[in-house]
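Participant: sequence and predicted model, in that order:
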Amino acid sequence: MSNDSPQATAAMSVLGGPPSRGRGRHWQLAVTAAVVTAAGWALATHRHTVDAGVDRLAVADRAWLLAAGAAALATWVCAALAQQGAVAERLPAGRLVAAQFGACAANHLLPAGVGASAVNLRFLTRCGVSTARSATALAVKAAVGGLVRCALAAVLLLASPRAPRLTPDLPRASLVIPVAGCLALAAAAGALSRPVRHRTGRAARQALADVRAVHGSRARACALWGGSLGFALVHAAVLVAVVRSLEVTVPAGQVVMAYLLASGAAVLLPTPGGLGSLDATLLLTLTAAGAPAAAALSAVFGYRLLTAWLPLLPGLLVLALLARRSLL
């Protein structure tokens, strides 16, 4: 696990570090524009369904919406816990949670998670962690988060054999894509020149040493894995609560599976905060799980409202405050 992950490299570019390749940034912006345009066209085409979804959300059960809001608040605490577990140093708890709240807002302004990576990278370096070890911590946190989501999806598939009926080919594809990516990465590594392999190997050895140090402490390992697990579960809980507020009779397990599949698929499209890509895949998986189109659209709106749109302005204000106090 190298500390030269694409998001960490792009984050360093945003913060004034080594610049990433301009061609890659242009490609990300082009994909972002294409996805957002396609999402806008789809919403305009199905305007009546959109109107029905908004109206249905307006009369949703308030108790369930409050529960969804409480779960949304817990997402930043879980993110802070996982970030603390990824580093050996003790981080200030209050500032760490505030940084995760601000990182969530920044993540909706820059593509491919660069905003959150930039905020966390700067926060860790301000806390005395070196840039290389901070980038490694971000890579470790991202890798553990991905593994946790895959494990949760596998457990749900095994516990509920009928769950794959909602998207017969998607679980299989979600396993094929990472395997293909690993094979491509191995082939690329084999094609590298000896000096590049030497530098990459040295960075990988340093990253491996950091990973061992983190897992050498039971408390840090529990914080890393427990925070990552909690982050995925509370995000899924937000969606489940919103679906329940709409009185949609879809089993909670299938809603959680829909979220896991949608969030995994949205990672493949580098849009800010999954804008367009996550919304479309969530709508697809919820509809395939048995939710009516208008209700599924309402659920996506409610989920996005609580996890992205409402926290956006307060998160930017927190970012400004942290920067003003030289904490970022």
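Facilitator: Happy to help now that I have it.
Participant: please count neighbours and contacts with C-alpha atoms only from this point.
Facilitator: Will do.
Participant: so what's the residue count around Ala213?
Facilitator: For Ala213, the count of nearby residues is 15 (other C-alpha atoms under 10 Å).
Participant: next secondary structure element downstream of the helix or strand hosting it?
Facilitator: Element membership of Ala213, judged by DSSP states H and E, is helix 194-215. Using DSSP H and E, the helix or strand that follows helix 194-215 in sequence is helix 218-245.
Participant: which helices and strands does that next one pack with?
Facilitator: helix 62-85, helix 131-159, helix 194-215, helix 252-266, helix 293-304 (3 or more C-alpha pairs under 8 Å, 6 or more residues apart in numbering; DSSP states H and E).
Participant: below is structure B, check it against A:
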Amino acid sequence: MSLLPLDDSPGPLPAPASPTTVSLVRSPATARLVHQAAVLLPILLIGVWAAVDWPGMRGGAARLASADPWWLLLAIFFTCLGWVTAACVRQGAVPDRLPPGLLLASQFAAGAANHVLPASVGAHAVTLRFLQNQGVSLARGTASIALYSLVKPIAKIPVLLVFVLAFPDMLELGALVPDDGTLLLVTGCVVLGPLAGALLVTAVRPLRRPALTLVRTALSDARLLHTRPSRVLALWGGAAVAPVFQGCVVASVGSALGLPLSWAQVVFAFLAAGTAVGAVPAPGGIGPVDAATVFAMTAFGAPLGLATATVVGYRVLTVWLPLVPGALVLSALVQRKVL
């Protein structure tokens, strides 16, 4: 019987990847181009947004030019406290220790991104990218943003109750209660958002496992965070104080322009306006919250023109003034690969 030689040679090798494909994926020039585009994109978007809103910015700046500079300086101080508070709340929502300086810089940059996209999408995207670069997993970073978004409106309720108990005469203004249309819109945004998300997860099977992982991570991290007093203070205390600081900015601008309302009335008007229409998605809350704040202050007896000028001045200090510096910080953080 003859023996046939065994063929030990390997089978046909797979065709190598196209050199063009490899060069496109791994080309240093392409990677450098993408990185430069990411650096310049924030400045471009902020520039377009500022150009579209230039008339309002110019009119508001002209109003503030004749205002009391000391009150405006106090308003800038409260604006800076708002960024510090935002950084505290972000740290309180994450079990991991974050570098304070970079965290504060990321929140300043997130403020610029927040005014381009609605419903805080820009700020959350910047924060999520920052957390990932600090070694926080995608699931834990997303869970921290969900906790942050849940705590902010809840923490505002006891603050409103304190104002109502301290100044009971504010309850006599029934005009502050939103109308049926506004209540329907807010209720729709609050109810339909989570419902749409649940239906999407139920209908699309590949999303179920990531969604369940996110829920489990969020619950686990929430339990862990609430065993640490420092995290509880940063999360809940910061979320309660942040809208008060924003209201103090409005009150400072109002004092600079001669608004005939007390600080308590202005801060309460801002808090009530944000609670009533804050769920309506708009870039940085601009639009619905502004209109509701003007309406609330006029309900307290402020002249319509002066109330409008106060809100426009508030937006100049909190949005337009830090817009370009925020975009530059955002680009710098992208350049240093912090984001």
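Facilitator: Cool, got the structure. A quick note: this is a predicted structure, and the numbers were derived from the prediction, not measured.
Participant: would you pull the TM-score for this pair?
Facilitator: Put the two chains on top of each other and the TM-score (TM-score structural alignment, normalised by the length of the first structure) is 0.76; 284 aligned residues with a C-alpha RMSD of 3.3 Å.
Participant: who does the helix holding Ala213 of the first structure touch, helix- and strand-wise?
Facilitator: If you count contacts as 3+ C-alpha pairs under 8 Å, 6+ apart, helix 194-215 of the first structure packs onto helix 131-159, helix 218-245.
Participant: closest one to Ala296 of the first structure among those helices?
Facilitator: In terms of C-alpha to C-alpha, the element of these nearest to Ala296 of the first structure is helix 218-245, at 7.9 Å.
Participant: now that closest one against helix 194-215, angle please.
Facilitator: Using axes from the mean of the first three to the mean of the last three C-alpha atoms, to 10 degrees, the inter-axis angle of helix 218-245 of the first structure relative to helix 194-215 is 80 degrees.
Participant: compared with the first structure, how much does the helix or strand where Phe130 of the second structure lies deviate?
Facilitator: Per DSSP H and E, Phe130 of the second structure falls inside helix 121-133. When the first structure is overlaid, helix 121-133 of the second structure sits 0.4 Å from its aligned residues on average, using mean C-alpha distance after the TM-score superposition for the first structure.
Participant: which bit of the first structure covers that helix?
Facilitator: Using TM-score structural alignment, helix 121-133 of the second structure corresponds to residues 114-126 of the first structure.
Participant: which residues does that stretch contact?
Facilitator: By C-alpha atoms under 8 Å, 6 or more residues apart in numbering, the list of residues contacting stretch 114-126 of the first structure from outside reads 7-8, 10-12, 14-15, 99-100, 102-109, 130-131, 134-135, 138, 327-328.
Participant: over to stretch 219-230 of the second structure?
Facilitator: Counting by C-alpha under 8 Å, 6+ apart, 92-95, 140, 143, 147, 231-232 sit against stretch 219-230 of the second structure.
Participant: same check on stretch 270-281 of the first structure?
Facilitator: 28-29, 31-32, 35-36, 38-39, 107-113, 262-263, 265-267, 269, 300.
Participant: what about the equivalent of Pro168 of the second structure over in the first structure, is that helix, strand or coil?
Facilitator: In the first structure, the residue paired with Pro168 of the second structure is Pro161, using TM-score structural alignment. Following DSSP: H, G, I helix; E, B strand; the rest coil, we place Pro161 of the first structure in the coil state.
Participant: how deep is Pro161 of the first structure tucked in, by neighbour count?
Facilitator: For Pro161 of the first structure, using other C-alpha under 10 Å, the count is 9.
Participant: for it, give its distance to Val240 of the first structure.
Facilitator: Pro161 of the first structure is 20 Å from Val240 of the first structure, where distance means C-alpha to C-alpha, to the nearest Å.
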